[in-house]
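Enquirer: after the sequence you'll find the predicted model.
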Amino acid sequence: MLKLNNKNKLFYSILSLLLLGLLASTLVAYSEVRHNLHKSLQEEQLLKANLASVQLSRWFNDNLDIIANFAKTMSDSDQPLRQNSNFEFYLNQTFKAKNFYYLYYGLESDGYSWFVNWDIPPGYDPRTRPWYQASKAAGKPVMTDPYLGFDANNQRYIAITAPIFRNEQFTGVVSGDLALDFVTQTVLDIKLGMGGYAFLAEQNGNILIHPNQELHNTGIKQLPGLNNRSLSSILSSSDKTLLNTQDFLYCSFPIANSDWYLVFTIPKRILNSVIVSNTLSLLAYFLAIFSFIALLFYTLNRKVLTPLMEFLEQDAITGLPNKKHFKQLVADQYLNPGQDGMLQIISIDDFNQLTATYPSQVINELQKQICSRIQSSFNDRSILGVFSESRFIGYSPNTEQLEERDRILQLQQLNDNLNRVYRIADHQLNCSIRIGASFFPQHGDGIESLIDKAFSVMALAKKQRKTDISIYSPDIDSQLSNDLLIASAIRNALRNKEFHMVYQPQYDFSNHKFNAVEALIRWNSKELQRTVSPYEFIPVAEASSLIIKLGYAVIEMVGQQISEWNKQEIKFDRVSINISPKQLQQDDFQLQLETILKKYGVSPDQVELEITETTLMEHPENSIHKLELLQQAGFTIAIDDFGTGYSSMQYLADIPLSKLKIDRAFITELETNKKNQLIVKMITDMALAMNFTVLAEGAETLDQVKRLNTMGCHMIQGYYYAKPMPSTDLLSFIRESHNSAAIGEFINGTIE
């Protein structure tokens, strides 16, 4: 018998535990994977069924709309109904679309009828036909039950009919026939996969169309697993209904404007076989991966793990402890023993601009030199770490029991040292350094609290453009409390989708139409229990990464709205979206933007991106490059609030710009303020010379509009024409404006 030493016993014990864990995990995974696969496959089939039912319902509804619209035209017309060449021409043109087998109308007074493609036999009276009687009885557009045609081929038809009313009196019927064979083939062509098929049934349970022709005109109760109770459950709802039987999965969808239901049947036997096959495949992959991990874990030893842990705990460029390791070191060495000290966040404010200007080798060397200068200012017991690529974090224990003013002096000396010129290769770099500090234990009893306090005071100082060195004090909490409440509410609002969009139309002098709109965000906060102005919550979002999430939420909502307008054939030349500086500087901004718009089927040429002068001046070269790529992708670019910033004329000439939006500050007193008039005229003349479109914001009076038109502005946006409004109100405004000769081509090309 083989004897095992203690080392082997330990090895096999660990191996046995791993195998037991593998077995237990496999059993749990099998149960979970099988359940999820069953659910996902079932949902996949139901999604296919839903799409098929929507397509069939849309096809019926499109044909119903054709008949209903023609019936309405005849009802509203003052022309005679008998032998009317206009009506006959319209029916002939409609018939050429080959939607209908027959197309005709009949009159109530004397039985007069006219068919596009059928010679009416003597004695034919449409009033005796089932399609005529069904439409007359319903008093609205309907689809009739299948009936036997009057022609010689004994063809069965489904009639789509609509009544004609004149002076509220029933006058006749317009009807189009669909061959039942064609509808049957359409239903039978629906492919679900996994042995699934579709059939058409009436609400009373009579089967109209079924892949098994022997079941035509029989009761649905003859199908497996169906009885009177199940029949009532799947053929009585106005929405999708799902029914599970022992052998089949049934799902019914109502067909609009009829008492028909499209019923889908999926055999569970085939569904279960696919589930078993996929489940076993997934488990095989799972077992292989788990076994590989177990083997890899066994083969590792301390010679591999120790260097790896050291690597994971250090910054690759400077060799300093990373953020996580720094926190642990400070907590273990100073905070837990109760050694008071000062925590410092040292931030390179212009780091993004530096990285956009210099190659990575120069930036890496810069980080090393900054690290060296900080270490030269720290004593031997201080700990320095890397918080992020643009920030260092340090903790200096107060072993010498220095007064607060002495520690502030140390911070000032450190800041002076860090703000000296950095010489790297052939470059001379100047950095903008900002320091935020908090004291232990006065400002917090844990590392996270100290970091939060240092960051909050530094962020507030930056926002208020105060000193580069800031030390936390309790008074700062009250200053930050409102911003923190709003920031917290923004996060919850994003999760709860509390934000919504309004749209302000833009008037074009050249064609006297509202050709474009600007999308503006609004917020009714449940948490704050009030409506929060954009002037209040956008600066808070701008001060953090929330503006990026908020920006993508805006793009998502606007993309969805444009998609809905496209489906309704409502066309604007451009829909403007405001883009924040932080969002534009994201490496994947264009990819994210295009992905969202593509999801909703929106073309880039329908979207105008508005940036501010601040956006341009923070990172000019990088911003221009990004804007050029966006323009090449089809987007148009506009500068918002022009005239309030400090744009360089050189950069303005380099931007792939299409539009300048003059800030409302110059428009408010345009009638009386000569300087504003001069500024607006200068901006307009410059823009015209550079071939830019000029839009003036904030016009509220007729006199302002007239002056702006005279000065050469192309477009106006302001309360004189319209306030920002929800999309539903926008369409009403557009139509009303058209009626007053101020609207152009938006719906179906041209409204006449």
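Expert: Ah, there it is. Numbers count the residues shown, from 1 in each chain.
Enquirer: make it CA atoms for all contacts and neighbour counts henceforth
Expert: Will do.
Enquirer: helices along the stretch 551-700 of the chain, start to end?
Expert: Along the stretch 551-700 of the chain, counting by DSSP state H, counting those that start in this stretch, helices occupy 581-584, 589-599, 613-618, 620-632, 649-654, 674-689.
Enquirer: can you redo those as a markdown table with mean neighbour count and distance to L22?
Expert: Listed next are the helices of the stretch 551-700 of the chain as a markdown table, based on neighbours: other C-alpha atoms under 10 Å; distance: least, C-alpha to C-alpha, whole Å:
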| stretch | mean neighbour count | distance to L22 |
| --- | --- | --- |
| helix 581-584 | 20 | 45 |
| helix 589-599 | 16 | 40 |
| helix 613-618 | 19 | 54 |
| helix 620-632 | 18 | 50 |
| helix 649-654 | 12 | 62 |
| helix 674-689 | 16 | 71 |
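Enquirer: using a markdown table, please lay out those together with distance to Y298.
Expert: Shown next, in a markdown table, are these (distance: least, C-alpha to C-alpha, whole Å):
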| stretch | distance to Y298 |
| --- | --- |
| helix 581-584 | 46 |
| helix 589-599 | 42 |
| helix 613-618 | 52 |
| helix 620-632 | 49 |
| helix 649-654 | 60 |
| helix 674-689 | 70 |
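Enquirer: of those, which is nearest S25?
Expert: Shortest distance between S25 and the helices of the stretch 551-700 of the chain, using C-alpha to C-alpha, is found for helix 589-599: 37.4 Å.
Enquirer: give me the angle between the closest one and helix 620-632.
Expert: Taking axes from the mean of the first three to the mean of the last three C-alpha atoms, to 10 degrees, helix 589-599 and helix 620-632 form an angle of 20 degrees between their directions.
Enquirer: thinking again about what came up before, so which of the helices of the stretch 551-700 of the chain is nearest N50?
Expert: Of all those, it is helix 589-599 that lies closest to N50, at 19.6 Å by C-alpha to C-alpha.
Enquirer: got a list of contacts for the closest one?
Expert: With contact meaning C-alpha atoms under 8 Å, 6 or more residues apart in numbering, helix 589-599 is reached by Y552, I555, E556, G559, Q583, S603, P604, L630.
Enquirer: try this one side by side with the last:
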Amino acid sequence: MLAKFAKDKKLLWGFITLLWMSFTFFAVINYYLHKNLLIDTAISSLENQTQVTGYTFDEWMSARKSVVISLANELSENTLSDHTKIPQSYFNRIARTELLDFLSYTLESNYYRSNPWVIPPGYSPNTRPWYTETKEALKPITTNPYISVEDNKTAFIAFTVPIIEQGTFMGVAAGEVEFTTIYNKILGSQLNHQGKFHLVNSQGKVVLEGNSPLHKISDSSVVDMSALIQKINSENKSHLMTENKIYAFYPLKHNTWWLVSEVDKSIVLQPVYLQLRNILLLFIFLAFSTYILQRLYSSRVFKPIIKQFQTDWQTTLPNKNSFLEGIQILSNNGSHCGVCLLIEYLDMSALMSNYSNEEIREIHREIIRRVQSIYGKKLIQGSIAYDQIAFFKPMNQVPNISKIDKCFEQLQASLTNNFLINDNLITIKFRFSSASIPNDGSSFDILNKAQIALSTIQDKGNNFKSYTEHTKSKLANETKLVQALNTAIKNNEFSLVYQPIFSFPDKEIEGVEVLSRWNSQALNKTIPPLEFVQIAEQNNLIHDFSLWLAKTLFIQISIWQNNNISFKKYALNLSSHNLHNPRFISKFIELIKKHKIDANQLEIEITEHVAIEHFPKRQNPLKQLRDLGVSISVDDFGTGYSSLSYLKQLPINTIKIDRTFIKSLPNSQHDIALSKAIIDISKEFGLHLIAEGVENSEQADFLHKCGCSHMQGYLFAKPMSAEELEAFAAIKKPS
């Protein structure tokens, strides 16, 4: 692939084309996703602003209308013949509040009174639009806009109330406001996306246009209002979107007008256009950078990198990848048979300590000459590890097993001979293994088969092993189990069960031991914990499994706490691999804090062989957990061969008597002696003691007499699910 990148321009332009297609696809998806999001956001914002402004406008008009209504009520309650009863100062005071530009009332007798205003000659209030509209309506109204009689240009609206005395229309009280005031106070509000407000009548005509330099009555049409009203009512929404515009509407309460807000879609979508531009610029930059990088890589970096990738620097032989690639090339060219030979030094560390790299390379070259003397020079060779050399002998037919064994006998005799280094003869010990194509595998896995055969050779006895069907079957089963285990961790196939720990003889629950169960969906069977835990440890899956166990347990503890269910201790087993992994310890402590678990309720169970392992003094994981409040328990105590000194050196709280010592109690004198000794040890060191595997009352009574008062086993309860444990604990709960 590196060679193609360095030499093949078609690959370069293919990559750039693929990059362009990816960016185009991304740009299109980004455009439509962000377009809809921006439009939805703009509509929501526009509707909210329109409703707020419309509500403000309604309140503004209500305040002014109430002044006019008060005046009309005052006139109606008094005899209109005394039309001077309301003093002029009342009108002057209203004028000073600036609620209304003009406050007046007009009688049928053409009597007119208002705040100070020079009445133009020939002015007849009874003929003004606001008077005639009110007389016709006989109810409070907000009139349609009309033109001032002073300059024949300024637009006004009036809030009018009919004056009625004993059912007879006597005149009109009116409060007039200039449209400029409405614009400045209401419609001049700033809209998002550079939008603007309009006042629109029921016919869809603009009566006042936002941001207009002349605030006058307009005959221009915004939309078909009848169609608009029908659309809004049918779809139950308060906005309309056309090809270029977005409108939001608010029906005003005091007349038949609508407050209309308007924004251009092009302004709303400006962020999308900017993103598309940035995407294009990024593509150009990446395409240009890729081209320059390819040229530099091809001219200055490719050859030394290829050499480094294909060669083992210690031996100067082709490395493992080059070795496998050579076998694959032969297979692709039609050579489907051959033998893979793997040679391993048994004392490479000693050689590296006593000889230079060049001298060791000379040993490698001598081994190659001896192998070629037996198998011929047509060999693929490679350095597989610092202490392993592999050879592949291509053949025209299926390898004969007896012939392979004969060649190995010759090779063993050849390599038994001493090697000459610096005029000194030295003896080097080796191990050999082989696997053949197609008997044992394909070109893809033949080296792995040879390595598996090599790993089965014991330290003593024969130093040669060929891959066999039994090895293949064992490998296949183990591979399936590993794959199933990996899938099980990801798919949450495990479950937790809980076995209570009891005090004796009152048989109260003192805690629970948390155990895992696995019913494999892939293998369609239940796998014992001892088997899958060992597989997890051997294949670096124990970290993920143990974190799953801890997380699942902590979630269950949280559920129990929310339901007022609690146990004194929750004991769970951790592997030696977990304790030697600082990242796991850190993650485990993080889970405790995340789920707000009381660390004093947790107990970590470790096996005796883990307890005697060497832990660093500065960052001892057991001490870290103990300092947090977590208890440490030694499981299966007494089954190891260790010194008792670790009980004093390590931060241990509890020891558990192994079930193998309990099984034959109280009939076995040997087990009686061991059990009593362990009980005495726990007392001597001040440790909590639990007996495992108690299955009958005779065992429980004997242990209790010897001083052990905490037990678990089938005599008391089997491992059970969380739901079963809840029901069991409820029955056992003291009344």
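Expert: Okay, I see it. Small disclaimer: the values here were computed from a predicted structure and weren't measured.
Enquirer: which residue comes closest to the most centrally placed residue in structure 1 once chain neighbours are left out?
Expert: Central residue of structure 1 (C-alpha atoms, centre = their mean): E556, 2.5 Å from the mean position. For E556 of structure 1, ignoring the flanking residues on the chain, the nearest one in space by C-alpha to C-alpha, 6 or more residues apart in numbering is I596 at 6.2 Å.
Enquirer: how near is the one you found to I562 of structure 1?
Expert: The gap separating I596 of structure 1 from I562 of structure 1 is 12 Å, by C-alpha to C-alpha, to the nearest Å.
Enquirer: shared neighbours of these two, anything?
Expert: Common neighbours of I596 of structure 1 and I562 (C-alpha under 8 Å, 6+ apart) do not exist.
Enquirer: determine which two of the contacts of helix 589-599 of structure 1 are furthest apart.
Expert: Within those, Q583 and S603 form the most distant pair, 20.3 Å apart (C-alpha to C-alpha).
Enquirer: what's near enough to touch S45 of structure 2?
Expert: Contact partners of S45 of structure 2, counting by C-alpha under 8 Å, 6+ apart, are N192.
Enquirer: that one maps to what in structure 1?
Expert: Applying TM-score structural alignment, one finds that S45 of structure 2 falls in a gap with respect to structure 1.
Enquirer: following element in sequence after whichever strand or helix holds S45 of structure 2, please.
Expert: Taking DSSP states H and E as the criterion, S45 of structure 2 maps to helix 9-76. Next helix or strand after helix 9-76 of structure 2 toward the C-terminus (DSSP H and E): helix 88-97.
Enquirer: right, and the helix or strand after that following helix?
Expert: strand 102-107.
Enquirer: so E608 of structure 2 touches I632, yeah?
Expert: No: contact between E608 of structure 2 and I632 fails when scored by C-alpha atoms under 8 Å: they sit 11.8 Å apart.
Enquirer: run through the strands of the stretch 51-200 of structure 1 in chain order.
Expert: For the stretch 51-200 of structure 1, applying DSSP state E, counting those that start in this stretch gives strands covering 102-107, 113-115, 142-143, 147-148, 156-166, 169-179, 197-202.
Enquirer: so can I have a markdown table of those showing mean neighbour count and distance to R491 of structure 1?
Expert: As requested, the strands of the stretch 51-200 of structure 1 are exported to a markdown table (neighbours: other C-alpha under 10 Å; distance: least, C-alpha to C-alpha, whole Å):
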| stretch | mean neighbour count | distance to R491 of structure 1 |
| --- | --- | --- |
| strand 102-107 | 23 | 58 |
| strand 113-115 | 19 | 64 |
| strand 142-143 | 24 | 50 |
| strand 147-148 | 15 | 60 |
| strand 156-166 | 25 | 52 |
| strand 169-179 | 23 | 54 |
| strand 197-202 | 23 | 46 |
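Enquirer: so which of those is nearest Y535 of structure 1?
Expert: Of all the strands of the stretch 51-200 of structure 1, strand 142-143 sits nearest to Y535 of structure 1, with 53.2 Å by C-alpha to C-alpha.
Enquirer: so what's the residue count around whatever residue of structure 1 lines up with G326 of structure 2?
Expert: Alignment note: G326 of structure 2 maps to L329 in structure 1; criterion TM-score structural alignment. Around L329 of structure 1 there are 16 other residues, counting by other C-alpha atoms under 10 Å.
Enquirer: who touches L329 of structure 1 in this structure?
Expert: Applying C-alpha under 8 Å, 6+ apart, no residues qualify as near L329 of structure 1.
Enquirer: name the SS class of it, please.
Expert: helix (DSSP: H, G, I helix; E, B strand; the rest coil).
Enquirer: distance of it from F95 of structure 1?
Expert: 83 Å.
Enquirer: same check on S470 of structure 1?
Expert: Computed as C-alpha to C-alpha, the S470 of structure 1 to F95 of structure 1 distance reads 80 Å.
Enquirer: and the two? which has more neighbours close in?
Expert: S470 (24 against 18).
Enquirer: was I right about that one contacting A461?
Expert: Yes: counting by C-alpha under 8 Å, A461 is a contact partner of S470 of structure 1 at 6.9 Å.
Enquirer: just to revisit the earlier point, which one, of the strands of the stretch 51-200 of structure 1, ends up nearest to I662 of structure 1?
Expert: Of all those, strand 156-166 sits nearest to I662 of structure 1, with 54.3 Å by C-alpha to C-alpha.
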